[in-house]
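J.: predicted model and sequence follow; I will ask about them next.
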Amino acid sequence: MARPLRIALVAGEASGDILGSGLMQALKARHPSIEFIGIGGPRMQAEGLSSYFPMERLSVMGLVEVLGRLPELLSRRKRLIRTLIAERPDVFIGIDAPDFNLGLELKLRQAGIKTVHYVSPSVWAWRQKRVLKIRDACDLMLTLFPFEARFYLEHDVPVRFVGHPLANTIELRADRQAARESLGLPDDVPVVALMPGSRGGEVTRLGELFLDAAERLRALRPGVHFVLPCASAERRAQLEQMLGSRSLPLMLLDGRSHEALAACDAVLIASGTATLEALLFKRPMVVAYRVAPLTYRILKRLVHSPYISLPNLLAERMLVPELIQDAATPDALAQTLSPLLDGGQIQTEGFDVIHRALRHDASAQAADAVLKLVGEA
């Protein structure tokens, strides 16, 4: 028997693990025999990936924050390059994590291994010269958003816009009442979801801020209730400590972020992938973010995009408020969030247009593109 198709994948965080598992499912549905190797989280491992080391060792963010982990990351990548060149996969797929994966892809492509990068880095917003490295590193770029594909076409990078898997997973109309029943929330009160991020560093910077904002909002809207989905047991313990003796009507959830979004009327949310989920659930939002002061000063000089949040990038206008760094104060967040409890119709109408534009069955399209690249379509 011929050996199975061998596909290597590397994901660096939870969102990549979700994308990778969906792609693996679609690949298995289209090819009779596939072997998966690389780095991934529990979802990808459940689909059959043999992970060389825990995905969490790649999960780090921020320009300053990464410095302490840089020696480990470089060492792991060097060993991974040697391993994959020895294994000779038919194709390598780097899922997001561009600072780790693009260097890996370049070395593998130079060794004659076909390479795909799934999820474009924000090259259109900052460090645009990276597109030259991407062109050298990737046989194919798979983008989740249409504006990214336009950028790559302009720079002669082979690209395919596949849409976003969540746009198919999440229904066009979420059932708020059913979600509230599932979570044990009353029907007759406004509910705000607090989503300060999934990483420990994000929660350190934003957790207290979001809780302070909730207290200010409670003063403006005495009947409001809150839900806060926790990404892990560690994040829950971190947030419980921050809550201390506060008397907020707040429900901490273990995961269940989609139920929280379906149940709520509005969202206070950290900039990141979760803003897309809030968009797809059609929930009005206020986006906030803080990073280390030095990181912020560096990024302010480098970033050329007028927006930081995905809803605004996709709408190509200021559809949702963005309160960043010093502008993100408890009072400002509460004052901006309060009117959204009355409907936020301008936001939700824009969200619906974007949702429909992203519904392309991304995992299936990505799998088709990968198999076509390796001649197995």
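T.: Received, thanks.
J.: going forward, measure contacts between C-alpha atoms and count neighbours the same way
T.: Noted.
J.: does Tyr52 really touch Gln45, like I thought?
T.: No: judged on Cα atoms under 8 Å, Tyr52 makes no contact with Gln45 at a distance of 10.7 Å.
J.: which of those two has more neighbours?
T.: Ranked by neighbour count (other Cα atoms under 10 Å), Tyr52 and Gln45 place Gln45 first, with 18 against 13.
J.: show me where the stretch 151-300 of the chain has strands.
T.: 159-161, 191-195, 225-230, 250-254, 266-270, 285-289 (DSSP state E, counting those that start in this stretch).
J.: by contact count, what packs against the longest one?
T.: On a contact count with 3 or more Cα pairs under 8 Å, 6 or more residues apart in numbering; DSSP states H and E, strand 225-230 meets strand 191-195, strand 250-254, helix 257-263.
J.: show me what counts as buried in that strand.
T.: Under the neighbour-count criterion of 16 or more other Cα atoms under 10 Å, strand 225-230 has His225, Phe226, Val227, Leu228, Pro229, Cys230 buried.
J.: ok, and here's another one to check against it:
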Amino acid sequence: MVSTLRVALVAGEASGDILGAGLMQALKARHPGVEFLGVGGPRMEAEGLRSYFPMERLSVMGLVEVLGRLFELLWRRRRLIRTLLAERPDVFIGIDAPDFNLGLELKLRRAGIRTVHYVSPSVWAWRQKRVFKIRQACDLMLTLFPFEARFYQEHGVPVRFVGHPLANTIPLQVDRAAARRSLDLADEATVVALLPGSRGGEVSRLGPLFLDAAERLSLLRPGLRFVLPCASPARREQLEQLLIGRNLPLGLLDGRSHEALAACDAVLIASGTATLEALLHQRPMVVAYRVANLTYRILRRLIKTTLFSLPNLLAGRQLVPEFIQDAATPAALAEAMSTLLQDGQAQTESFAEIHRILRQDASVQAAEAVLALVGR
């Protein structure tokens, strides 16, 4: 008989729910007698998680929003610690959400429960002293990117690079012709995708900038077509307002960002996870980002890296042009995009190599690392 393995997991947002569900599937395939408890979303619950409360109670972003919910978050963490100490799982896996999960992991590990943290916080970029708390809190760190694993090795934290699930989801060669047919784009058209972010604040700051850059780019290269995926109905409405009075050959899409990336010749994109998706689709890109000026001045003093976008961090060099804050102007973005449309091959060749490195079947790698840790 296979002994029961009791695994506790806590995910705090939709991306963690996806990672957690994949990990749970892989654990069940390798250890049929497994029981899951903790906190997760609908995907993790569908895999058999007994969730103590809705994951949405942990889904909070921004300093002001966190402060407004701080009492509840601390109360829920205290309750979770008591519950998990009573349940005594064989292993606890905190999925991202480091501000919530690391404190939980520290308490559980001190009580003799093995702990894993899945998805590294950006400790290599800022607040680097957190690595000492991480070393105390978790028996094993699972990272999505190889440069993160090197950082933890240098600081004496047990770590395993497992790859990124998207690298297996997105094929090594995407079908551009099929994507263009699905979006009703001509094969011979030169298409630029605009991805100014998925949140309202991002679209407020970057939407006008990207549209201004697109207008300038249209003057530099007549005949361009633009596509802009909208993350939600609210974002579509926001962008429709920004398009009033503009004469751009641009189509708004409801979601369908992967199709837009597969179909386009190049992309102007906000710094963030979407840049990884563009890289895996092997599309040349120019990256831009803006935050509130006060936020930028504070972060600029804290951030230790000179590279900001994921493609550059993964390459370890300035592979893609990135324009941050005041450097992100319509003229600069349009000029960089024009140059990129002429020759983006150097980028895409490096993207293909990075894609192969990240294509590790992350859920399987993570499951094997967890099972090795608990000796199963």
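T.: Yes, it's here. None of the values given here were measured: they were computed from a predicted structure.
J.: post the TM-score for the overlay when you can.
T.: The TM-score (TM-score structural alignment, normalised by the length of the second structure) is 0.92; 376 aligned residues with a Cα RMSD of 2.3 Å.
J.: residues in contact with the residue lying closest to Ala213 of the second structure once chain neighbours are set aside?
T.: Spatial nearest neighbour of Ala213 of the second structure, chain neighbours left out: Pro330 (4.1 Å); criterion: Cα to Cα, 6 or more residues apart in numbering. Pro330 of the second structure makes contact with Leu209, Phe210, Asp212, Ala213, Ala214, Arg216, according to Cα atoms under 8 Å, 6 or more residues apart in numbering.
J.: list the contacts for the equivalent of the last one over in the first structure?
T.: By TM-score structural alignment, Arg216 of the second structure lines up with Arg216 in the first structure. With Cα under 8 Å, 6+ apart as the criterion, the residues that contact Arg216 of the first structure are Pro330, Asp331, Ala334.
J.: just Ala366 of the second structure next, same as before
T.: Contact analysis of Ala366 of the second structure by Cα under 8 Å, 6+ apart lists Leu23, Leu142, Val162.
J.: likewise for Val303 of the first structure?
T.: Contacts of Val303 of the first structure (Cα under 8 Å, 6+ apart): Ala125, Trp126, Arg127.
J.: which SS state does the last one fall under?
T.: Per DSSP: H, G, I helix; E, B strand; the rest coil, the local secondary structure of Arg127 of the first structure is coil.
J.: from Val66 of the first structure, how far off is it?
T.: To Val66 of the first structure, Arg127 of the first structure is 17 Å away according to Cα to Cα, to the nearest Å.
J.: need the residues that contact the lengthiest helix in the second structure.
T.: Counting residues, the longest helix found in the second structure (DSSP state H) is helix 63-87. Helix 63-87 of the second structure has contacts (Cα under 8 Å, 6+ apart) with Ala8, Arg57, Leu58, Val60, Phe100, Leu104, Lys107, Leu108, Ala111.
J.: and for stretch 201-215 of the second structure?
T.: Under the criterion Cα under 8 Å, 6+ apart, residues 194, 196-197, 226, 235, 238-239, 242-243, 248, 268, 270, 289-291, 328-331, 333-334 lie in contact with stretch 201-215 of the second structure.
J.: ok, now stretch 136-154 of the first structure?
T.: Residues from elsewhere that reach stretch 136-154 of the first structure (Cα under 8 Å, 6+ apart): 102-103, 105-107, 109, 114-120, 124, 131, 157-164, 314, 358, 362, 366.
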